[in-house]
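*Asks:* Sequence isn't available, so here's the structure alone:
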């Protein structure tokens, strides 16, 4: 049960402390990945696949080593799991960015909000007005609630430290090279597809939890089922559609990313997001994160119970085969 306890402690640490201010391991991984990219980059899918495999694989192996070294020592295992969980979660930092954007827009400081949006997403904010910035913020909170909170918690619950570190490595690479641009169309393909696969289940769990946390499960599921296919992402679509249904808003539209534009479809039936909806969205994301922590701890307990039952069954079979003199 040390895994379940470690996940809960790591989640509490993220809520209380946010991301580490200095020497953030995820930032260090990003710098390492950038240096490796400079030496291995080529505009081909095989080269990008090798790049992703080496970086994600080595990080996952590190997690396996930590898991093996601590698994027979419950206190150390709990501490290692808690530290890894705190390291990979970004829920509190996401909430702080939402609060910052809300405050800037409430003060009608649109130029500062345009500059700040880059902390949440890669959209070109040059010509965005207050309501456009509010929509971008709400959609980024929704998508990142899955990527930065629900998904790492679930992978940690099922696989422990390797799941936590391996998922964060894959998601970080997707953020670095997985977006569509002339430079990364081929090189980033493998990182983007890996991230898609790893988020298939967590994104849908996030969508379900969103409806439950808002007290509007029927509305969230209805918009998800109807509108998610309009979104180009197989995982952001269900999450953003569920948030749209849960909040009674219409999300989506055409986004400008500088080098290209992307039609996200229209998700939901209510009004478009306004500045007042940013804090509502952040509060919903907070409740979703708390629910996800509970689900992840439950998953860890189930995995532990299954492993114990399997081990007990194996011991019983081996015992039957012994001959006692």
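*Replies:* Sure thing, it's come through. It should be emphasised that the depicted structure is a prediction, and the values quoted were computed from it without experimental measurement.
*Asks:* alpha carbons only for contacts and neighbour counts from here, please
*Replies:* Will do.
*Asks:* Distance-wise, check the closest residue to residue 125 other than its chain neighbours relative to residue 91.
*Replies:* Excluding its sequence neighbours, the residue lying closest to residue 125 (CA to CA, 6 or more residues apart in numbering) is residue 114, at 5.3 Å. Note on residue 114: its distance to residue 91, by CA to CA, to the nearest Å, is 22 Å.
*Asks:* Tell me the secondary structure at the residue nearest to residue 125.
*Replies:* Classification of residue 114 by DSSP: H, G, I helix; E, B strand; the rest coil places it in helix.
*Asks:* Tell me how many other residues surround it.
*Replies:* 22 (other CA atoms under 10 Å).
*Asks:* residues touching it, list them.
*Replies:* Applying CA atoms under 8 Å, 6 or more residues apart in numbering, one finds that residue 114 lies in contact with 125, 126, 128, 133.
*Asks:* you'd agree the first one is up against residue 119?
*Replies:* No: between residue 125 and residue 119 there is no contact, the gap being 11.5 Å when judged by CA atoms under 8 Å.
*Asks:* who has more neighbours, the two?
*Replies:* Ranked by neighbour count (other CA under 10 Å), residue 125 and residue 119 place residue 125 first, with 22 against 11.
*Asks:* is it fair to say the more buried one lies in a strand?
*Replies:* No: assigned with three-state DSSP, residue 125 falls outside any strand and is coil.
*Asks:* how near is it to residue 178?
*Replies:* Residue 125 is 20 Å from residue 178, by CA to CA.
*Asks:* Next one for the comparison:
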């Protein structure tokens, strides 16, 4: 029942500005903790070892935090609210739809909106580039921000979802192949890969099933093309159901990357309507998760 309440709370309220303008969001607190670890320990020798210990420490911190909530009498409501906060369904949909709205108004507004959710260069993006980036972000964040948190809550309860979010935050902040973080962030990045192995593939399955797509061959063919061991799976599932070619060439920090196409048979001129279709796909998967939660509550 707690997961059902959490899914409905997130869908109804998302990330209310009136609350998080006054209080730090848990994700912000997690980011501050990771930032402190980076500033404190990412120095001197043995950075890979230090980073490994930090990744373990963050995981244990998440588990302990979730366990402490269980010690509160009648903690059900608190737990439901906490889980709702750690699921990012509505806010993800809002950010994705904002790109469609911006692109309909102008290319400049579309670029500005998509820059809020992707890390690639946006200054020279065409309309189809913007739409592709938004759709890819929708697919990847559906896995990281919705399916994976729900999965780890079902497996390990509140300790599982808090630990997952801490590791995922660490990966996003220090899990980069930069000179500063190549060694220190290695363990956080690898641990995040492990924690997302099942959720990423489950996300692909849910996308396919909720759209009536029964042919696994294109997903199995295209998912391994992605530079990430996990992000390619939801992208490879969403591309054929929308009939849009994803990935492909893009630029990071002024350097062009010629990534292979995912679902190269698809259209290469997606627009705002395709972004909205991707947002609709997010809600279909959310509905499937809610149905699973209901079935589990009834058993």
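*Replies:* Nice, thanks for sending it over. Quick caveat: nothing in here was measured; it's all calculated off a predicted structure.
*Asks:* before we move on, back to that, quick one, which of the contacts of residue 114 of structure 1 are buried?
*Replies:* 125, 128, 133 (16 or more other CA atoms under 10 Å).
*Asks:* For the last one, what is the corresponding residue in structure 2?
*Replies:* Under the alignment defined by TM-score structural alignment, residue 133 of structure 1 corresponds to residue 130 in structure 2.
*Asks:* Does that match belong to a helix, a strand or coil?
*Replies:* Criterion first, three-state DSSP; result for residue 130 of structure 2: helix.
*Asks:* Surely it is in contact with residue 114?
*Replies:* Yes: assessed by CA under 8 Å, residue 130 of structure 2 is found in contact with residue 114 at 6.5 Å.
*Asks:* can you pull out the helices in structure 1?
*Replies:* Secondary structure of structure 1 by DSSP state H: the helices cover 2-17, 25-40, 45-70, 74-88, 91-106, 110-116, 130-145, 151-159, 161-177, 189-214, 217-227, 236-247, 276-320.
*Asks:* of all the ones you listed, which lies closest to residue 260 of structure 1?
*Replies:* helix 161-177 (14.9 Å; CA to CA).
*Asks:* got any residues that touch both of residue 130 and residue 114 of structure 2?
*Replies:* Joint contacts of residue 130 of structure 2 and residue 114 (CA under 8 Å, 6+ apart) are 99, 122.
*Asks:* Aligned to residue 83 of structure 2, what sits in structure 1?
*Replies:* Checking TM-score structural alignment: residue 83 of structure 2 goes with residue 85.
*Asks:* Sorry, wrong one. I was asking about residue 213 of structure 2.
*Replies:* So, by TM-score structural alignment, residue 213 of structure 2 is matched to residue 216.
*Asks:* Look up the closest residue to that match, ignoring the ones flanking it.
*Replies:* residue 246 (5.5 Å).
*Asks:* quick revisit: next, work out how far apart the counterpart of the residue nearest to residue 125 of structure 1 in structure 2 and residue 248 of structure 2 are.
*Replies:* When structure 2 is aligned by TM-score structural alignment, residue 114 of structure 1 is paired with residue 111. Going from residue 111 of structure 2 to residue 248 of structure 2 by CA to CA gives 18 Å.
*Asks:* cool, residue 229 of structure 2 as well?
*Replies:* 17 Å.
*Asks:* ditto for residue 128 of structure 2
*Replies:* Distance from residue 128 of structure 2 to residue 248 of structure 2, by CA to CA: 12 Å.
*Asks:* got a list of what the residue nearest the centre of structure 1 touches?
*Replies:* Nearest to the mean C-alpha position of structure 1, by CA atoms, centre = their mean, lies residue 147 at 1.5 Å. By CA under 8 Å, 6+ apart, the residues touching residue 147 of structure 1 are 171, 199, 203.
*Asks:* Swap in 6 Å and give it another go.
*Replies:* By CA atoms under 6 Å, 6 or more residues apart in numbering, no residues touch residue 147 of structure 1.
*Asks:* Can you tell me what it aligns to in structure 2?
*Replies:* Match for residue 147 of structure 1 (TM-score structural alignment): residue 144.
*Asks:* Distance of its match relative to residue 138 of structure 2?
*Replies:* Separation of residue 144 of structure 2 from residue 138 of structure 2 (CA to CA) stands at 10 Å.
*Asks:* do residue 256 of structure 2 as well
*Replies:* Counting by CA to CA, the gap from residue 256 of structure 2 to residue 138 of structure 2 is 22 Å.
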